[in-house]
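**Student:** the amino acid sequence is not available; the structure is as follows:
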């Protein structure tokens, strides 16, 4: 869990405004969709993505205050992220998220799919109202990337020949694209130069990849209560992440267990033990640290400020979660 209060101190007040606005943005014209949204946004969550947008906004505005477009972008970012989670949970048949029941578990698949669609549609509408074509293009690409990432994950399910490159591409689509493109969009709303916008994008891309790799490691090394879902649930669903792909290089029997889809009793437990007894977790950790460092190098190109320092601290914190 992110120590949000200490880590996001420069935008703590902004995040409170965001939390209040999110429910209002959904509106109450559709009682069931509103109930679903209230359940989603009420569950809290770490609000990492909108916090990054707000921090980039403040870091690029320097002495000036951020404007309503920056705030709306942060809200749109959280809406897109939440919509993708609703759909992911339906596809993955997840019963819980953030230790609370998923939308489809409470309202059924039909409502969950419609609620996700509704949030995507609402976010697109608010995005168009920013009247900034470049920002619209960036966030529209994110929505496409999320769908491509989910399809790619489904196609690569239980495929032991999946390369690390394919895994990283899928991780970009599913996680890093939103962080990278919304961060860049925040910079564009602050009228930064093209060069600075690319540094911000690269920060978000590498932070997002590090964040996903760390999450994939914690799926094996953390506890069910800390994760808010069962340990090894990604592997059980056939999603082969960095620790698994690295472990496959040195544990041939792991391939046998995966390819028979953990059909025999104790298969999943044995697979988790093989991964833990391999270099898979250590190699994944080294990769996450490498990406965190690249993220820091990029954001250090911005003028020093409290918000820039927080973005640096955030990148360093991502890899420190493994210590």
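**Tutor:** Happy to help now that I have it. Given the structure is predicted, the values throughout are model-derived calculations rather than measurements.

**Student:** from here on, contacts and neighbour counts on C-alpha atoms
**Tutor:** Noted.

**Student:** the stretch 101-250 of the chain: helices as residue ranges?
**Tutor:** For the stretch 101-250 of the chain, the helices defined by DSSP state H, counting those that start in this stretch occupy 103-107, 109-128, 133-155, 164-171, 177-189, 194-221, 224-227, 233-236, 242-248.

**Student:** out of these, nearest to residue 264?
**Tutor:** Evaluated over these, closeness to residue 264 peaks at helix 233-236, with 12.6 Å, by Cα to Cα.

**Student:** next one: that closest one to chain centre, how far?
**Tutor:** Centroid separation between helix 233-236 and its chain, computed with Cα atoms, centre = their mean, to the nearest Å, is 18 Å.

**Student:** which residues sit against it?
**Tutor:** For helix 233-236, the external contacting residues (Cα atoms under 8 Å, 6 or more residues apart in numbering) are 219, 240, 241, 262, 268.

**Student:** list the contacts for the last one?
**Tutor:** Under the criterion of Cα under 8 Å, 6+ apart, the neighbours of residue 268 are 236, 257, 262.

**Student:** let's go with 10 Å and repeat that
**Tutor:** Applying Cα atoms under 10 Å, 6 or more residues apart in numbering, we find residue 268 in contact with 232, 233, 235, 236, 254, 257, 258, 261, 262, 274.

**Student:** among the residues you listed, which lie within strands?
**Tutor:** In strands, defined here by DSSP state E, there are no members of those.

**Student:** now tabulate those in a markdown table and tack on distance to residue 149.
**Tutor:** Converted to a markdown table, the contacts of residue 268 look like this (distance: Cα to Cα, whole Å):
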| residue | distance to residue 149 |
| --- | --- |
| 232 | 20 |
| 233 | 18 |
| 235 | 17 |
| 236 | 19 |
| 254 | 25 |
| 257 | 25 |
| 258 | 21 |
| 261 | 22 |
| 262 | 24 |
| 274 | 27 |
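
**Student:** putting a second one here so we can go through both:
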């Protein structure tokens, strides 16, 4: 399996510039926030979201170099993503992220929430300075969607009646909205046609949904070391994902275990066994493959290029993490 970072050959130099710029963008006026931001951006991560923005920028600007506004959009995308992770970790009470301690575990919940707020505010300020109202609207919608997705997930905990459609909608809000809207925004900055911009949005939408489904499958099939969190932690917290929703149709007793919130000894282990014994994981794989194919199909509007091929490779890489 190809590691994600080796996929980004056409924009490797761009991503190095981005890594340097992210720390500078936060500034050092607030020492504790600066330390928190350095910790976050120093933790690395795969940088898939800004890489997609940069690749789409290059794939739509073949006969000229990408602009400073394209680069700033990629930086804004990573800032929004990072801010959402800081808040997610507080909500989920996660102690580790990407193998390093979370901001709230180092600095406390108060600083973590303020650091997330600060990054959202900074990203909004830099966004306004792009002087493109359509792009401002797209990325502002992402910040609303992130909050909507988190609220939806929190209010649906341990609810065995939610549908796959509701799960897909939540996955869009929490993961795919940022990929979809930033992909479209990159096209808009390249002055592509409305039709091409919509195809770029659809690529990001289906890619983001596929990535989320794959992450949710790995919560059952991977190891704690690889995940950086205990296996089955989503299920334990009442977050019912695609493998569980599909398994519920086959294994009625799973509903009993979930609705009593795994109150009895061995409940969680039994629930994990039921998911494994069902077709839930395979059906979730099929769903992820479906969205991956749709994402790739929407790229057909772009002319052939190394960046275009890399966007296809990223979609295929997402699915390959399952095998």
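**Tutor:** Received the coordinates, thanks. Only a predicted model underlies this, so the values are computations on that prediction, with no experimental measurement involved.

**Student:** for residue 66 of the first structure, find the nearest of the helices of the stretch 101-250 of the first structure.
**Tutor:** Going by Cα to Cα, the one of those nearest residue 66 of the first structure is helix 177-189, 9.4 Å.

**Student:** packing partners of the closest one?
**Tutor:** Judged by 3 or more Cα pairs under 10 Å, 6 or more residues apart in numbering; DSSP states H and E, the packing partners of helix 177-189 of the first structure are helix 48-61, helix 68-92, helix 133-155, helix 164-171, helix 194-221.

**Student:** ok, 6 Å please
**Tutor:** For helix 177-189 of the first structure, the elements it packs on are helix 48-61, helix 133-155, helix 194-221, judged by 3 or more Cα pairs under 6 Å, 6 or more residues apart in numbering; DSSP states H and E.

**Student:** mean deviation (superposed) between stretch 50-59 of the first structure and the second structure, please.
**Tutor:** Compared with the second structure after fitting, stretch 50-59 of the first structure has a mean deviation of 0.3 Å; criterion: mean Cα distance after the TM-score superposition for the first structure.

**Student:** state the distance from residue 5 of the second structure to residue 48 of the second structure.
**Tutor:** As judged by Cα to Cα, to the nearest Å, residue 5 of the second structure and residue 48 of the second structure stand 8 Å apart.

**Student:** what is the burial count for residue 20 of the second structure?
**Tutor:** Residues contacting residue 20 of the second structure under the criterion other Cα atoms under 10 Å number 12.

**Student:** ignore the last one, residue 97 of the first structure
**Tutor:** 18.

**Student:** with the one 3 residues further on instead?
**Tutor:** A count of neighbours around residue 100 of the first structure, defined by other Cα under 10 Å, yields 14.

**Student:** ok, for it, nearest residue in space, not its chain neighbours?
**Tutor:** residue 43 (7.3 Å; Cα to Cα, 6 or more residues apart in numbering).

**Student:** likewise for residue 214 of the first structure?
**Tutor:** residue 288 (6.4 Å).

**Student:** please apply the same query to residue 198 of the second structure.
**Tutor:** With sequence-adjacent residues excluded and distances taken as Cα to Cα, 6+ apart, residue 198 of the second structure is closest to residue 184, at 6.7 Å.

**Student:** now swap in residue 130 of the first structure and tell me
**Tutor:** In space, residue 130 of the first structure is closest to residue 69, 6.4 Å off (Cα to Cα, 6+ apart).

**Student:** what does that neighbour align to in the second structure?
**Tutor:** For residue 69 of the first structure, the aligned residue in the second structure is residue 69 (criterion: TM-score structural alignment).

**Student:** now do that match against residue 115 of the second structure, distance only.
**Tutor:** Residue 69 of the second structure sits at a distance of 25 Å from residue 115 of the second structure (criterion: Cα to Cα).

**Student:** please say which of these two ends up with more neighbours.
**Tutor:** residue 115 (24 against 18).

**Student:** contacts only, for that one.
**Tutor:** residue 33 (Cα atoms under 6 Å, 6 or more residues apart in numbering).

**Student:** one more time with 8 Å, if that's ok
**Tutor:** Taking Cα under 8 Å, 6+ apart, one finds 33, 36, 37, 83, 86 in contact with residue 115 of the second structure.

**Student:** before we move on, which element is the closest residue in space to residue 28 of the second structure that isn't next to it in sequence in?
**Tutor:** Distances taken as Cα to Cα, 6+ apart place residue 34 nearest to residue 28 of the second structure, at 5.3 Å, with adjacent residues excluded. Following DSSP states H and E, one finds residue 34 of the second structure within helix 31-42.

**Student:** in that helix, what counts as buried?
**Tutor:** 33, 34, 35, 36, 37, 39, 40, 41 (16 or more other Cα atoms under 10 Å).

**Student:** these two touch, right, the fifth one and residue 23?
**Tutor:** Yes: Residue 37 of the second structure sits in contact with residue 23 when judged by Cα atoms under 8 Å, with a separation of 7.0 Å.

**Student:** what range in the first structure matches the helix or strand where residue 309 of the second structure lies?
**Tutor:** Here residue 309 of the second structure, judged by DSSP H and E, is contained in helix 306-320. Alignment of helix 306-320 of the second structure against the first structure: residues 306-320, by TM-score structural alignment.

**Student:** now the matching stretch, how far from the centre of its chain.
**Tutor:** Worked out by Cα atoms, centre = their mean, stretch 306-320 of the first structure lies 16 Å from the chain centre.

**Student:** cool, stretch 201-217 of the first structure as well?
**Tutor:** 8 Å.
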